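Peer 1: here is my input, please return the structure:
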Amino acid sequence: MSALKIEKGTSKHSAYDLRDPNVEVIETHTIAAIVDNEPGVLARVIGLFSGRGYNIDSLTVAEVDHTGHTSRITIVTTGTPAVIEQIKAQLGRIVPVHEVHDLTAEGDAVERELALFKVAGTGDKRVEALRLADIFRANAVDSTLESFVFELTGTPSKIDAFADLMRPLGLVEVARTGVAALARGAR
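Peer 2: Below you'll find the model as predicted:
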């Protein structure tokens, strides 16, 4: 739901629900799980997805509490509302999982991703790449006479937009970290 409480498939310009009632809505959800930081936990979580044919669009994992030996797994996945509910329920049943939060369903969340872009080019293409990097607030972290490596942090859509603009300018390689997300507010 958006800030205006408009559901997917509806229009803020119309009083009518434009969705086909016979078609299941595919949604993208960001799910965060707090798990024990021990060998095999990530494999069990990934096995849950692969064993049931669910796709993982983004996956990040890091230890968040050294003394408590817990890690946070952030997963971006897509599916019908029923599939998303099934994923959350099955994640919660895995023994080393302490908490499961659907950041998309629970309210507003801050999502960011880090990406590195290698762009090779000379002349006008090189100047244009630098200009676009400045507009996107990307940092040039490496520079040679033939190429740049830009670092960019932002939403996944910002990362995608920057990549689309860099392709015709000589984009050679992209490395992305995956989405890191936290719920907004004090909860």
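Peer 1: from here on, just use CA atoms for contacts and neighbour counts.
Peer 2: Noted.
Peer 1: show me where this structure has helices.
Peer 2: Ranges of helices in the chain, per DSSP state H, are 41-52, 81-93, 103-106, 124-135, 156-166.
Peer 1: now the second one, please; I'll put the structures next to each other:
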Amino acid sequence: MESARLILSMLVNNESGVLTRISGLFARRGFNIDSLSVGETQDSRVSRITIQAAGDEYVREQLVHQLEKLHDVLVVEAMDVSRIVARELLLVKVRAAPETRGQALDAVTVFRAKVIDLTPATMTMELTGEKTKLDAFIAFLEPLGVIEVCRTGVTAIGRGGYVLTNTKEE
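Peer 2: Reported below is the predicted structural model:
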């Protein structure tokens, strides 16, 4: 089978060491985490973890099965990419001398980015979107001189009524 993009979403107890146990499971099995996003949910006792990795159907099943065994994992699901909205956040700092600042601002307009910091020599921009959009934005800015790039991991939420809910009883 061909390797595909996997997006695993899980609800976990918001406690120390949970992320270490999850990442350790990936390391022990020899799976690379391509992207990781963690944040508290509407319930401060629960965090949502979104992990992007590569693998076939077998890898997906193994990861879900192994993650479900972890005590602090309340629910884990391999998300159906056709039923979710997935986004990533990018912060990028470029050289913005007066003679190239207009080009940087053109990129902001075209990609619907936002300028979040501006100095006489640099411009820092924020952009949210899918990986391909963020990659294209960076490529567009390369001729200006990209100084620094910072990206979050992918985060995803179900479309419409598709909701990840805690299925374990307390």
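Peer 1: circling back to that earlier point, please identify which of the helices of structure 1 is closest to R72 of structure 1.
Peer 2: helix 41-52 (10.3 Å; CA to CA).
Peer 1: okay, and the closest one goes to which residues in structure 2?
Peer 2: With TM-score structural alignment applied, helix 41-52 of structure 1 matches the range 18-29 in structure 2.
Peer 1: so how much does the matching stretch differ from structure 1 once superposed?
Peer 2: Its aligned residues in structure 1 lie a mean 0.5 Å from stretch 18-29 of structure 2 after superposition (mean CA distance after the TM-score superposition for structure 1).
Peer 1: so how far is that stretch off the chain centroid?
Peer 2: Taking the mean of its C-alpha atoms, stretch 18-29 of structure 2 sits 18 Å from the chain's own mean (CA atoms, centre = their mean, to the nearest Å).
Peer 1: report the buried residues of it.
Peer 2: 18-19, 21-22, 25-26 (16 or more other CA atoms under 10 Å).
Peer 1: nearest residue to the aligned partner of D142 of structure 1 in structure 2 other than its sequence neighbours?
Peer 2: In structure 2, D142 of structure 1 lines up with D117, judged by TM-score structural alignment. Among residues not flanking D117 of structure 2 along the chain, T124 sits closest, at 4.9 Å (CA to CA, 6 or more residues apart in numbering).
Peer 1: taking the centroid of structure 2, which residue is nearest it?
Peer 2: V154 (1.5 Å; CA atoms, centre = their mean).
Peer 1: any idea how far A82 of structure 1 is from the equivalent of that one over in structure 1?
Peer 2: Here V154 of structure 2 is matched to V179 in structure 1, going by TM-score structural alignment. Relative to A82 of structure 1, V179 of structure 1 is positioned 23 Å away (CA to CA, to the nearest Å).
Peer 1: and what of T67 of structure 1?
Peer 2: Taking CA to CA, one finds T67 of structure 1 at 36 Å from A82 of structure 1.
Peer 1: and what of E128 of structure 1?
Peer 2: From E128 of structure 1 across to A82 of structure 1, the span is 46 Å (CA to CA).
Peer 1: more neighbours: which of those two?
Peer 2: Per other CA atoms under 10 Å, whichever of E128 of structure 1 and A82 has more neighbours is E128, with 16 against 11.
Peer 1: for the more buried one, what is the corresponding residue in structure 2?
Peer 2: Using TM-score structural alignment, E128 of structure 1 lines up with Q103 in structure 2.
Peer 1: that match and H65 of structure 2, how far apart?
Peer 2: When distance is defined by CA to CA, Q103 of structure 2 is 49 Å away from H65 of structure 2.
Peer 1: and T20 of structure 2, by the same measure?
Peer 2: According to CA to CA, T20 of structure 2 stands 18 Å off from H65 of structure 2.
Peer 1: and the residue of structure 2 most remote from its centre, how far from E2 of structure 2?
Peer 2: When distances are taken from the C-alpha mean of structure 2, E99 lies farthest, 34.1 Å away, according to CA atoms, centre = their mean. Counting by CA to CA, the separation of E99 of structure 2 from E2 of structure 2 is 47 Å.
Peer 1: now do V38 of structure 2
Peer 2: V38 of structure 2 sits at a distance of 28 Å from E2 of structure 2 (criterion: CA to CA).
Peer 1: for E126 of structure 2, same thing?
Peer 2: 34 Å.
Peer 1: just I84 of structure 2 next, same as before
Peer 2: From I84 of structure 2 to E2 of structure 2 the distance is 22 Å (CA to CA).
Peer 1: settle it for me: which of those two has more neighbours?
Peer 2: The residue with more neighbours, out of I84 of structure 2 and E2, is I84; 17 against 7, by other CA under 10 Å.
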